[in-house]
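# requesting a structural model of the entry that follows:
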Amino acid sequence: MTTRNHLTTAQIDHYRSGLASAEQAAQIEMHLKDCPQCQHDLQFGRRVSALLAPLPQLAARMPRRHARAVRWPRVFAAGMATASLALAVFISVPHFSPSGGYPNNLSPQVADAVQNIEFYQWLSNHPQMLQQGLQNGNPA
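So this is what the prediction gives:
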């Protein structure tokens, strides 16, 4: 390792944590003697580790948050709001005609899609058939 080839952050952290083998540690130490940039990176890693060291102890001292108890009035109010919304939607939806159960103001394309829904479902599960039809000049 020369000063032209700097150590990676992973190599420095591996060395700093004591996980490097004796041979790797010797090579890294030789490189660190000649490379001020890698020495700076090593010192920076040590400072960051020292600053982060107290975090687990601080986290252990933080008060635990307890689960909130269920407040039945809020649950009841949410249920009533949902039921009211469902009732409003049911009342405001236009009524369907008795013949076929479809609204009277459907466009011909929508009416065709509704009448042939099984075909379109089958076609969505078999897209290769649509591609073959388009290649053969059949748009349908």
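# from here on, contacts and neighbour counts on C-alpha atoms
Will do.
# give me the element Met30 is part of.
In the assignment (DSSP states H and E), Met30 maps to helix 22-34.
# ok and the helix or strand following that helix relative to helix 22-34, angle-wise?
For helix 22-34, the following helix or strand on the C-terminal side (DSSP H and E) is helix 36-52. On the basis of axes from the mean of the first three to the mean of the last three Cα atoms, to 10 degrees, helix 36-52 is oriented at 110 degrees to helix 22-34.
# can you list the buried residues in the lengthiest helix in the chain?
Longest helix in the chain, counting residues (DSSP state H): helix 72-92. For helix 72-92, the neighbour count (16 or more other Cα atoms under 10 Å) marks no residue as buried.
# to compare against the first, here's another:
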Amino acid sequence: MDPALFLQAAILSAISAVIYIIIGILPGTDETATMAPIALALLMAGLNPVLVLAWFMGSIVAFKIGDAVPVALAGIPGGVMAVPQVPDALVAKEHGLADVLLRKGNAAALISATIVTLFVLGVSIALMPVGAWLNTYDLVLG
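Predicted structure coming up:
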């Protein structure tokens, strides 16, 4: 990978992480309504797909970490995917363990992000040989 591309990807993922941690803390915000349109706009603007992937991965990790804050501290789901965590968060809050729940949730999000990054890179490397075939024109639509 080109060092300039790597630097751009790191900068974009850091910017998206800051933006989406703030958005993720707000209860009621949804991933689909906030992340997908921006990722599509970046693709349509002609940005390198590797950079859009870095933007998207940074934003999804930050969003999931941000989702954990209102659940752990107040028992309010930050998004749809955080709803199953509410009963456990309320029990932890009753026992004074909201901070432990928040730390463990954020650590789990970071570990899962590392695992999924390695998985995505492995799948993309495995799909490289069929890239030319996948990139051909459609015979029906031209």
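# TM-score for the pair, please.
Once superposed, chain against chain, the TM-score is 0.24 (TM-score structural alignment, normalised by the length of structure 1); 50 aligned residues with a Cα RMSD of 4.2 Å.
# show me what the helix holding Met30 of structure 1 is packed up against.
helix 9-16, helix 36-52 (3 or more Cα pairs under 8 Å, 6 or more residues apart in numbering; DSSP states H and E).
# all helices of structure 2, in order?
3-25, 31-44, 49-74, 86-94, 98-127, 131-134.
# which neighbouring elements make contact with the last one?
The reference is to helix 131-134 of structure 2. Secondary elements touching helix 131-134 of structure 2 (3+ Cα pairs under 8 Å, 6+ apart): none.
# swap in the fourth one?
With contacts defined as 3+ Cα pairs under 8 Å, 6+ apart, the packing partners of helix 86-94 of structure 2 are helix 49-74, helix 98-127.
# quick check: angle from the last one to helix 49-74?
Helix 98-127 of structure 2 and helix 49-74 are oriented at 160 degrees to each other (the same axes, to 10 degrees).
# okay if I get the helices and strands packed on helix 86-94 of structure 2 as TSV plus distance to Pro87 of structure 2?
Shown next, in TSV, are the helices and strands packed on helix 86-94 of structure 2 (distance: least, Cα to Cα, whole Å):
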stretch	distance to Pro87 of structure 2
helix 49-74	9
helix 98-127	12
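# from Ile21 of structure 2, how far off is the residue sitting nearest the centre point of structure 2?
The geometric centre of structure 2, computed from its C-alpha atoms, lies nearest to Ile60 (Cα atoms, centre = their mean), at 1.2 Å. Applying Cα to Cα, to the nearest Å, the value for Ile60 of structure 2 to Ile21 of structure 2 is 9 Å.
# residues shared between the contacts of those two?
By Cα atoms under 8 Å, 6 or more residues apart in numbering, Ile60 of structure 2 and Ile21 have no common neighbours.
# so which of the helices and strands packed on helix 86-94 of structure 2 is the most packed in?
helix 49-74 (a mean of 22; mean count of other Cα atoms under 10 Å).
# centre of the chain versus that helix, how much separation?
Its chain's average C-alpha position is 4 Å from that of helix 49-74 of structure 2, according to Cα atoms, centre = their mean, to the nearest Å.
# what's the local residue count around Thr34 of structure 2?
15 (other Cα atoms under 10 Å).
# before we move on, what about the one 10 residues further on?
Applying other Cα under 10 Å, we find 9 other residues in the vicinity of Met44 of structure 2.
# rewinding a little: buried residues, the helix holding Met30 of structure 1. List them.
Applying 16+ other Cα under 10 Å to helix 22-34 of structure 1 flags Ala25, Ile28, His31, Leu32 as buried.
# and those as TSV, adding distance to Ala59 of structure 1?
Shown next, in TSV, are the buried residues of helix 22-34 of structure 1 (distance: Cα to Cα, whole Å):
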residue	distance to Ala59 of structure 1
Ala25	33
Ile28	35
His31	38
Leu32	35
